[in-house]
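**Student:** coordinates only, no sequence provided:
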């Protein structure tokens, strides 16, 4: 088997390697509940193909018994008393049987297609929804290592490939199996000696097919990996099309797409070359059986005696049946190669799908977890330490320790990369702490159910995301049963109602992909309205006003002041003027708390917070040289981490 070291670039290599017999699992887990339509399809397929065998058999019988009168007219399982003696009536009986075989065969073919299509479509639906459900429940660490296009490739291309095999491939397995066994049985019944000659290529075809499987399997795995890479590149570029255009980098991006597409071309062409060599060779082997059968049978009929070591007689009708069936036998044997080709593609896809399904959730769920109950809304960070990468010596946040009383507002400030957003992601339990604990009203986050935790927290992030849909649908996302008056009140609280009312369709206006039809400030206000409508016990504002102008910020801040008056609030802001009225301000640097207090107390300290305030006040010349040097070092570390 060829070397497959290229799989090192497959984002699902580890998942695929841990998947054991994915096709058996596919049928065991998803096929078993859908046995009825598949069983109907199998029975109909067998009956349809058996009926397909009747016309050549009846033609051979008509030639020998009706036209040439070389044998008596008899039918399997039919008493001779039921068969008419008149040749003309026998002729019409043959026509009637052939016509009936075509008519009933068409009905069974329809039933067969219905059964296999229903089986495949239901499994496709179940696999896709289960894969997505598993994917969305995984920890954020998983998504940090995967691109959207790669995940879309699994949900779309791989799942669709399974459906094609379950419909076309599985359908063909039974259809061709009946044809091969049926034809082989009929040929052996009519003349076992000539049948052996006709079936001689079968062992060679089986060996040739086995070698094809060994060769093509790693090549299809490489193709699946390349498809994911292409999808990721295209998804990434289309998502950043505005940056590409504004940066005038279209030629650069075209070259990058050309590179990944070229890798896919090479991988796919490698598989295609193997496939297009296999099928003609398979047809050639199957054709040898037809040619040899025609020669031996033709000489047998032509000379009237058995050639070589063969014995007995061969009638013209039997010879015609052999020729017709041997010709039909070639096609099914060649089609088995297509089925195996389809199976290998499905196997590679099933490995990725079940590998993804088996990805462990890195957020352990306590077996005795209970719903979170909010009484006061007191949040306690107890000596919390966390790092995104276990191999990194320095954690992202270290020994973070503070308590926020219910109804108070705590602001997190500090330079870029200080760990502010990470601290709040731990509160949402997007990640688990490595050391220490976070408690809400004394309840450890690891001991409460995730849905109840996140139901009590409203989050407004700096990277505002809107779903494709209407303004109303985006505001009510997560609070789907809200009435119109509540929606309008939430929009007013976020200073969004006025601009929404001026949109073409008001709250029914489509916002476009990711809210592209709205400005950054408008998107941010809709995100705030979404959090307001949720009416959470704890509110998290991560740069919630970063994309609005100063005037709009003032209006939003006024609304947020009303909103945060009776609930525990966490706020991150680079514009320190927006958080100067917080009950407590915690200053982070390098993942550690270096200061804490009120705005006035921190200014009086004259340390990091006072210097950051001085920067925003435009007092650059009055900053100490030490602060400027530390800022340069922090910037250098941040850029190194980004690289």
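**Tutor:** Looks like it arrived, so ask away. Because the structure is predicted, anything quoted here is derived from the model rather than measured. Residues are numbered from 1 along each chain as shown.

**Student:** please count neighbours and contacts with C-alpha atoms only from this point.
**Tutor:** Will do.

**Student:** count the residues that sit near residue 577.
**Tutor:** Per other C-alpha atoms under 10 Å, the neighbour tally for residue 577 reads 12.

**Student:** kindly report the same for residue 112.
**Tutor:** 26.

**Student:** ok, now residue 19?
**Tutor:** 18.

**Student:** the closest residue to it other than its chain neighbours and residue 537: what is the separation?
**Tutor:** Here the nearest residue to residue 19 in space, its sequence neighbours aside, is residue 355; by C-alpha to C-alpha, 6 or more residues apart in numbering that works out to 5.5 Å. According to C-alpha to C-alpha, to the nearest Å, residue 355 stands 38 Å off from residue 537.

**Student:** contacting residues for the residue sitting nearest the centre point of the chain?
**Tutor:** Computing the C-alpha centroid of the chain and ranking residues by C-alpha atoms, centre = their mean puts residue 155 first, at 1.9 Å. Listed by C-alpha atoms under 8 Å, 6 or more residues apart in numbering, the contact partners of residue 155 are 128, 131-132, 353.

**Student:** the structure to be compared is supplied as follows:
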């Protein structure tokens, strides 16, 4: 039994091959959600502009209505603080009396808050809709791509690692698209608009307020370089934690019966500690960065306050500054400067969210770009099974070039016949039949159904015509009925019940608490192995395939249950082409043809009686099951020991 100890990110190769993942995110998914994006952008723009009106009006009122030392005409003060607004234009929209101007200011401020609230709603709706729709599309597309990859891809990936991409990484993208982009655009509008207003009010003092900007930019650039690889490490460690937890929860019965709770707690502690270390490293970098930005931002605010304050107190510009600065202008300037400086510091938080999203998008698009060894012609025709004849023509297959799993496999099965594959563990029996289902594609040779190469027809049509009953029966969480009709969703209740009766399952189903509506639990945990097996057989009967694969369908049940299942299988295999893999040779001794595999090659073929008479591998395997161990040749025992050693080394 192998234990996953790989320290590398299992998706590292996919992540490194992802090209411009964030650009692809917007190009491939942003276009179909452009309406929500436009609503979010436009609403953010107007919400921010309206948010700037109250401090501007406050400064205008201070200079023209409240300042007793020097009052400035209202229209002139207003035009001086609002870019692109002339004094004559301002005079045309403002009342002539002071009390009228006062109430005008109140109304403008109230409208700014009221209308701004409406635009804030539009902003939140737009960005949330944009983010949620993209999140949904990416999650479903990623899952669809993942489930269409060939089985080789899943051989070195754990469920928790893949769940980490479908859940954590996709959710992290949603947070950036909603909170991150919302904040980025909001702060961008504020920075640009406030900068324009500040330079309109007093360009010299505005330059003072801009002093920290290049420092913040340089500091942020350095932060990006440092934090990006750290977030990649965090995403990798999250996948390892999810894998360990998923693996342990799935094997909780083994853990309890083996009394290994402490051992597994230590293993969870190890992967959790790795995640803690990676995440804490990123956190330490982040918590050093943000206070530094605040210091730089505070420096700009302090310089602006000192220069502006001296300017107002002295009545003229200090040092090399020139011109006038009114008290109302200074108040507006400081209020807006604070709104300008703090957003500059918050850009660091947005950059932080962007880097997290970048690491997640690289894993997502790296997975989407993963090539499959199963290449299907989009214009491939559907398979039309008439006779059910299956031919393996010199088939050779290996997962990679370094190792061949099955070699030069050749046999023919007439329509309606049963062929049994027999051999020791690791002989390649299951692999041979997975090639028929196109779980993998052959490296050499061809597999034909009714004379048609299965690579020339569509995958769905192949699998629609082939039923598969495995020893490792998988039931989905749901009802008995839902599991029987899985794959044949248009079946009627009568057809479902008929399939259950044919599978010798109807009687025990009706004795369940809720009959066919009984919940089977996670992976069918509430049912026995034999009950799960018969539901699986009922599923295959309901599908009514032209070709049937039985992969050790009775290997893990008791003798009485095997008898019931065998009766079900006899009905299921009648008049259809059947492939059967069996360790219990008694279940396949009546097969029309038996093919014996060893080391990925065919070493014998024939009917049961003929193979017994040949006194070869099949006869020796039969002798083992008949309890005739003392009569077996030493050569067979030595070869069995070598095979077992190779199998254990590969597990």
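**Tutor:** Arrived safely, thanks for sending. What you see is a predicted model; the values in this text were computed from it and never measured.

**Student:** need the TM-score from the superposition.
**Tutor:** Between these two chains, after superposing, the TM-score reads 0.97 (TM-score structural alignment, normalised by the length of structure 1); 635 aligned residues with a C-alpha RMSD of 1.4 Å.

**Student:** follow-up on the earlier one: surely the residue nearest to residue 19 of structure 1 meets residue 18?
**Tutor:** Yes. Applying C-alpha atoms under 8 Å, one finds residue 355 of structure 1 in contact with residue 18, separated by 6.6 Å.

**Student:** who has more neighbours out of the two?
**Tutor:** For residue 355 of structure 1 and residue 18, the more surrounded residue by other C-alpha under 10 Å is residue 355, and the numbers stand at 22 against 15.

**Student:** count the neighbours of the residue nearest to residue 150 of structure 1 when sequence neighbours are not counted for me.
**Tutor:** What sits nearest to residue 150 of structure 1 in space, not counting adjacent residues and going by C-alpha to C-alpha, 6+ apart, is residue 228, at 4.4 Å. Residue 228 of structure 1 has 26 neighbouring residues, counting by other C-alpha under 10 Å.

**Student:** out of the contacts of residue 155 of structure 1, who's the most crowded?
**Tutor:** Using other C-alpha under 10 Å as the neighbour test, the contacts of residue 155 of structure 1 are led by residue 353, with 27 neighbours.

**Student:** what residues in structure 2 pair up with the helix or strand that contains that one?
**Tutor:** When secondary structure is defined using DSSP states H and E, the element that contains residue 353 of structure 1 is helix 316-357. Per the alignment by TM-score structural alignment, helix 316-357 of structure 1 matches residues 327-368 in structure 2.

**Student:** next, the mean deviation of the matching stretch compared to structure 1.
**Tutor:** For stretch 327-368 of structure 2, the mean distance to aligned residues of structure 1 following superposition is 0.8 Å (mean C-alpha distance after the TM-score superposition for structure 1).

**Student:** please enumerate the strands of the stretch 401-550 of structure 1.
**Tutor:** 409-413, 435-440, 443-444, 457-460, 538-542 (DSSP state E, counting those that start in this stretch).

**Student:** against residue 478 of structure 2, how distant is the counterpart of the residue nearest to the centre of structure 1 in structure 2?
**Tutor:** Residue 155 of structure 1 maps onto residue 166 of structure 2 when the alignment is built from TM-score structural alignment. When distances are taken as C-alpha to C-alpha, residue 166 of structure 2 and residue 478 of structure 2 turn out to be 22 Å apart.

**Student:** same check, this time on residue 528 of structure 2
**Tutor:** Distance, residue 528 of structure 2 to residue 478 of structure 2, by C-alpha to C-alpha: 16 Å.

**Student:** for those two, indicate the residue with more neighbours.
**Tutor:** Comparing residue 528 of structure 2 with residue 478 by neighbour count (other C-alpha under 10 Å), the higher total belongs to residue 478, at 16 against 10.

**Student:** quick check: that one touching residue 521?
**Tutor:** Yes. Residue 478 of structure 2 sits in contact with residue 521 when judged by C-alpha under 8 Å, with a separation of 6.9 Å.

**Student:** shared neighbours, the two?
**Tutor:** Common contact partners of residue 478 of structure 2 and residue 521 (C-alpha under 8 Å, 6+ apart): none.

**Student:** let's verify residue 380 of structure 1: helix, strand, or coil?
**Tutor:** Reducing the assignment to helix, strand or coil with DSSP: H, G, I helix; E, B strand; the rest coil, the entry for residue 380 of structure 1 is strand.

**Student:** which one in structure 2 is aligned with it?
**Tutor:** Matched to structure 2 by TM-score structural alignment, residue 380 of structure 1 sits across from residue 391.

**Student:** do you know how far its match is from residue 305 of structure 2?
**Tutor:** Taken as C-alpha to C-alpha, the spacing of residue 391 of structure 2 relative to residue 305 of structure 2 amounts to 87 Å.

**Student:** relative to structure 1, which residues correspond to stretch 509-526 of structure 2?
**Tutor:** The aligned range for stretch 509-526 of structure 2 is 500-517, by TM-score structural alignment.

**Student:** for the matching stretch, the distance to its chain's centre please.
**Tutor:** Offset of stretch 500-517 of structure 1 from its chain centre (C-alpha atoms, centre = their mean, to the nearest Å): 30 Å.

**Student:** residues in contact with it?
**Tutor:** Stretch 500-517 of structure 1 is touched from outside by 465-472, 518, 523, with contacts defined as C-alpha under 8 Å, 6+ apart.

**Student:** quick check on the residues you listed: which are buried?
**Tutor:** For the contacts of stretch 500-517 of structure 1, burial is judged from neighbour counts taken by 16 or more other C-alpha atoms under 10 Å, and it is met by 465-466, 469-472, 523.

**Student:** which of these lies closest to residue 108 of structure 1?
**Tutor:** Closest approach between those and residue 108 of structure 1, by C-alpha to C-alpha: residue 469, at 44.9 Å.

**Student:** aligned to the closest one, what sits in structure 2?
**Tutor:** So, by TM-score structural alignment, residue 469 of structure 1 is matched to residue 478.

**Student:** and its match, how far is that from residue 144 of structure 2?
**Tutor:** As it turns out, when the distance is counted by C-alpha to C-alpha, residue 478 of structure 2 lies 22 Å from residue 144 of structure 2.
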